[in-house]
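Enquirer: sequence and predicted structure, then a few things I'm wondering about:
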Amino acid sequence: MELPEFVLLTMASFIGWSALYRALCFLQPHKSYEWNSRIVVVIHAGTILVMSSVFGFFFSPWPFTHPGGKSNPYENSTMVVCNGYFLYDFIRSMLYDTRHNRAMVLHHLVCILFTSASLVSGLSGTEINFSLFLAELTNPMLQIRWLMRNAGITEGILYELNQVVFLVAFFIIRVGIGTYWIYHYLLHPVPHLFFKLGGILLYAVSIIFMGQIMIVAYNKLSPSGRKESSENLPALDKTKI
């Protein structure tokens, strides 16, 4: 993808996500800005899950055996949508969020850098789309947890079930499959070293997130920390992965 085309498409995506956020704020003035931003996160997660899964299944090679190749137009379209979103969410967070999860900020910067590099170079779209798919699988559950907490729905089977499923799914996908994936990716001779570095950074961020989640889970299960953990979970509440 030529640089002017990359800039134009990324800005179009950025404007689209920004406009969606502003529209939600206009339509739901009784809701907080953070509430509306979380709705955008859920919509983005659903969009990327559909695009990456459908395009990956029908048009992309198997990422475990054929990474590092030339990106196809379907992979590029997914990355453009995602790149504009990360740019929007990063800027919005820097301008309006009073608390910042440093791991989340690093996650967004890494995603913007390496997705942009893939779009400009025309390489490694297959594995980046696969990584986006894995990353977004658990995101809706995390945002639903935040929305339920802020709506006052913190009791009952649905809230607890969502938390348990999120914890188990995050561990299986980010740590289990993620470890297996990064091991094979680093050993593969085709991908450029630059993109392998991106894989290492994103894997490290996932481990940091997992550590934060495990601390929250431990505090919740601990009798002495149950009340505190149920009322104040900043590690998760600041996260929009």
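Expert: Thanks, I have the structure now.
Enquirer: could you use CA atoms for every contact and neighbour count after this?
Expert: Fine.
Enquirer: residue contacts, residue 138?
Expert: Shown in contact with residue 138 (CA atoms under 8 Å, 6 or more residues apart in numbering): 166, 169-170.
Enquirer: can we see that at 10 Å?
Expert: 45, 165-171, 173-174, 241 (CA atoms under 10 Å, 6 or more residues apart in numbering).
Enquirer: and it, how far from residue 194?
Expert: The gap separating residue 138 from residue 194 is 27 Å, by CA to CA, to the nearest Å.
Enquirer: quick one on the thing from earlier: ok, so of the contacts of residue 138, who is nearest residue 129?
Expert: Nearest to residue 129, judged by CA to CA, of the contacts of residue 138 is residue 45 at 12.8 Å.
Enquirer: that closest one and residue 132 touch, don't they?
Expert: Yes - using CA atoms under 10 Å, residue 45 is in contact with residue 132, at 9.3 Å.
Enquirer: list the residues that contact both of those two?
Expert: residue 82.
Enquirer: of those two, who's got more company?
Expert: Legend: neighbour count by other CA atoms under 10 Å for residue 45 and residue 132, higher for residue 45 (23 against 20).
Enquirer: how much space between that one and residue 118?
Expert: Residue 45 is 20 Å from residue 118, by CA to CA.
Enquirer: cool, residue 95 as well?
Expert: 27 Å.
Enquirer: between these two, which one's more packed in?
Expert: Taking neighbours as other CA under 10 Å, residue 95 and residue 118 compare with residue 118 leading, 22 against 9.
Enquirer: pull the contacting residues for that one.
Expert: 1, 68, 70-71, 75-76, 79, 124-126, 128, 195.
Enquirer: and what of residue 106?
Expert: 90, 112, 201-202, 205.
Enquirer: one more: residue 35?
Expert: 24-25, 28, 41, 143, 146-147, 150-151.
Enquirer: now it: which helix or strand?
Expert: helix 33-59 (DSSP states H and E).
Enquirer: that older thread, of the contacts of residue 118, keep whichever come out buried.
Expert: Neighbour-count burial (16 or more other CA atoms under 10 Å) applied to the contacts of residue 118 gives 68, 71, 75-76, 79, 124-126, 128, 195.
Enquirer: same list (those) but as CSV, adding distance to residue 108 and secondary structure.
Expert: As requested, those are arranged in CSV below (distance: CA to CA, whole Å; DSSP: H, G, I helix; E, B strand; the rest coil):
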residue, distance to residue 108, secondary structure
68, 22, coil
71, 21, coil
75, 19, helix
76, 18, helix
79, 13, helix
124, 18, coil
125, 18, helix
126, 19, helix
128, 14, helix
195, 16, helix
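Enquirer: put this next to the previous one:
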Amino acid sequence: MRLREPGSLRGRRRPGAGQRGSNVGREEGRMISSMPLRVAGSLVAWLSLYAWFCHRYKRRSYEWSCRLVTLTHGLLATCLSAYIGFIDGPWPLTHPGSPNTTLQVHVLCLSLGYFLFDLGWCVYFQTEGALMLAHHTVSILGITVSLALGESATEVNAVIFGSEITNPLLQARWFLREMGCYHSFTGDVVDFVFVLLFTGVRIGVGAWMLYCELASPKPQWFIKMGGVIMYVVSWIFMVSICRFARRKTMKKYHTWRSRRSEELHSKANGHLKCH
């Protein structure tokens, strides 16, 4: 019995290999073609939620309802992006520029619809400054490019996690102020945790993430540029937060000193009266 030479098998494909490749190509094509519909569905869902909040809280302002939508997205995006980054994978610090997974695409479409809604709302009501509008614009462009390329959703998802993890605290601070409960122990705790998370996650972990992104040869140069811009925006926010923290700390200190001096003065007066 004559054996085939090893080289005679090199040019042959395994049975069904071409069919499997074509099926994968079709699935990728379907996923890309369905992305605009997913984003549109996400946008409609956020608009519907906003309309429901406006109907539910008729006596409140439109910003109240918009902040509730922002809070909902912040909680949802934080949980989903944390699951993707820490459990489902891949790990963003070691695999930047990786192909997008199905779950990553779902989350990016969900967040893209929200950012489109919030950017439109902010422009229409003119409630935010140029920095926040720039942040939303860069977020929209980054998510769109990642979905179009079919890669780098790993690091974009990590950026969403870092951006949204402090968002619920920011909204809680606004709601406490609206309800007249901000100047309390709860307000101090919210501010402290917000500053701590922002400094640790967006500045500390963000620097590590940016280094891994720039050092890796896989991500496209414009993806890297988007990461640099987002980190610069985070630092601009950080400067404002530091100024706020300094003002609040000094105000607390002066309040404590005035109370302390009043207590000492009252004790001294009581001692003199006894004599």
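Expert: Cool, got the structure. In this text the structure is predicted, and so the values were computed from the model without any measurement.
Enquirer: tell me which two of the contacts of residue 106 of structure 1 sit farthest apart.
Expert: 90 and 201 (17.4 Å).
Enquirer: okay, stretch 81-90 of structure 2 sits on what stretch of structure 1?
Expert: Using TM-score structural alignment, the residues of structure 1 aligned to stretch 81-90 of structure 2 are 52-61.
Enquirer: got the buried residues for that stretch?
Expert: So stretch 52-61 of structure 1, judged by 16+ other CA under 10 Å, has buried residues 52-53, 55-56, 60.
Enquirer: go on, stretch 239-255 of structure 2?
Expert: residue 241.
Enquirer: for that stretch, the distance to its chain's centre please.
Expert: Averaging C-alpha positions (CA atoms, centre = their mean, to the nearest Å) puts stretch 239-255 of structure 2 25 Å from its chain's average.
Enquirer: are any of the contacts of residue 35 of structure 1 buried, and if so which?
Expert: Buried subset of these (neighbour count, 16+ other CA under 10 Å): 24-25, 41, 143, 146-147.
Enquirer: just to revisit the earlier point, buried members of the contacts of residue 138 of structure 1 into PyMOL, please.
Expert: To isolate the buried ones among those in PyMOL, judged by 16+ other CA under 10 Å, type:
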select buried, resi 45+166+167+169+170+171+173+174+241
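Enquirer: which residue ranges of structure 1 form helices?
Expert: Here structure 1 has its helices, by DSSP state H, at 3-27, 33-59, 73-96, 102-121, 125-137, 139-150, 157-170, 178-187, 193-221, 226-231, 234-237.
Enquirer: quick one, which of those helices is packed in tightest?
Expert: helix 125-137 (a mean of 23; mean count of other CA atoms under 10 Å).
Enquirer: can you check which part of structure 2 that helix sits on?
Expert: Under TM-score structural alignment, the match for helix 125-137 of structure 1 is residues 153-165.
Enquirer: before we move on, what about stretch 78-85 of structure 1?
Expert: Going by TM-score structural alignment, stretch 78-85 of structure 1 sits over residues 107-114 in structure 2.
Enquirer: go on, stretch 157-165 of structure 1?
Expert: Taking TM-score structural alignment, stretch 157-165 of structure 1 hits residues 185-193 over in structure 2.
Enquirer: ok, residues contacting that stretch?
Expert: 166, 168-174, 176-177, 181-182, 194, 196-199, 241, 244-245, 248.
Enquirer: please report the distance of residue 266 of structure 2 from residue 236 of structure 2.
Expert: Taking CA to CA, one finds residue 266 of structure 2 at 46 Å from residue 236 of structure 2.
Enquirer: same check, this time on residue 153 of structure 2
Expert: 25 Å.
Enquirer: again with residue 196 of structure 2
Expert: 16 Å.
Enquirer: repeat that for residue 170 of structure 2.
Expert: Counting by CA to CA, the gap from residue 170 of structure 2 to residue 236 of structure 2 is 16 Å.
Enquirer: again, but for residue 22 of structure 2
Expert: From residue 22 of structure 2 to residue 236 of structure 2 the distance is 48 Å (CA to CA).
Enquirer: want to throw the contacts of residue 106 of structure 1 into CSV with distance to residue 103 of structure 1?
Expert: Compiled in CSV, those are given as follows (distance: CA to CA, whole Å):
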residue, distance to residue 103 of structure 1
90, 12
112, 14
201, 11
202, 10
205, 6
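Enquirer: of those, which is the nearest to residue 5 of structure 1?
Expert: residue 112 (16.2 Å).
Enquirer: what's that closest one aligned with over in structure 2?
Expert: Under the alignment (TM-score structural alignment), residue 112 of structure 1 maps onto residue 140.
Enquirer: list the contacts of that match.
Expert: Contacts of residue 140 of structure 2 by CA under 10 Å, 6+ apart are 108, 111-116, 119, 134.
Enquirer: go on, residue 266 of structure 2?
Expert: Residue 266 of structure 2 sits in contact with 260, 272, where contact means CA under 10 Å, 6+ apart.
Enquirer: ok, it to residue 273 of structure 2 distance?
Expert: Counting by CA to CA - residue 266 of structure 2 and residue 273 of structure 2 are separated by 11 Å.
Enquirer: not counting its neighbours along the chain, what's nearest residue 49 of structure 2?
Expert: residue 69 (6.9 Å; CA to CA, 6 or more residues apart in numbering).
Enquirer: surely the one you found touches residue 114?
Expert: Yes - assessed by CA under 10 Å, residue 69 of structure 2 is found in contact with residue 114 at 8.7 Å.
Enquirer: how far away is residue 25 of structure 2 from residue 178 of structure 2?
Expert: From residue 25 of structure 2 to residue 178 of structure 2 the distance is 52 Å (CA to CA).
Enquirer: from residue 176 of structure 1, how far out is the residue nearest to residue 171 of structure 1 when sequence neighbours are not counted?
Expert: Distances taken as CA to CA, 6+ apart place residue 210 nearest to residue 171 of structure 1, at 7.1 Å, with adjacent residues excluded. When CA to CA is applied, the distance between residue 210 of structure 1 and residue 176 of structure 1 equals 11 Å.
Enquirer: tell me, what's touching these two both at once?
Expert: residue 170.
Enquirer: after superposition, how close is the match of stretch 78-85 of structure 1 to structure 1?
Expert: Superposing on structure 1 places stretch 107-114 of structure 2 at an average distance of 0.3 Å from its equivalents, by mean CA distance after the TM-score superposition for structure 1.
Enquirer: next one: that stretch to chain centre, how far?
Expert: On CA atoms, centre = their mean, the centre of stretch 107-114 of structure 2 falls 11 Å from that of its chain.
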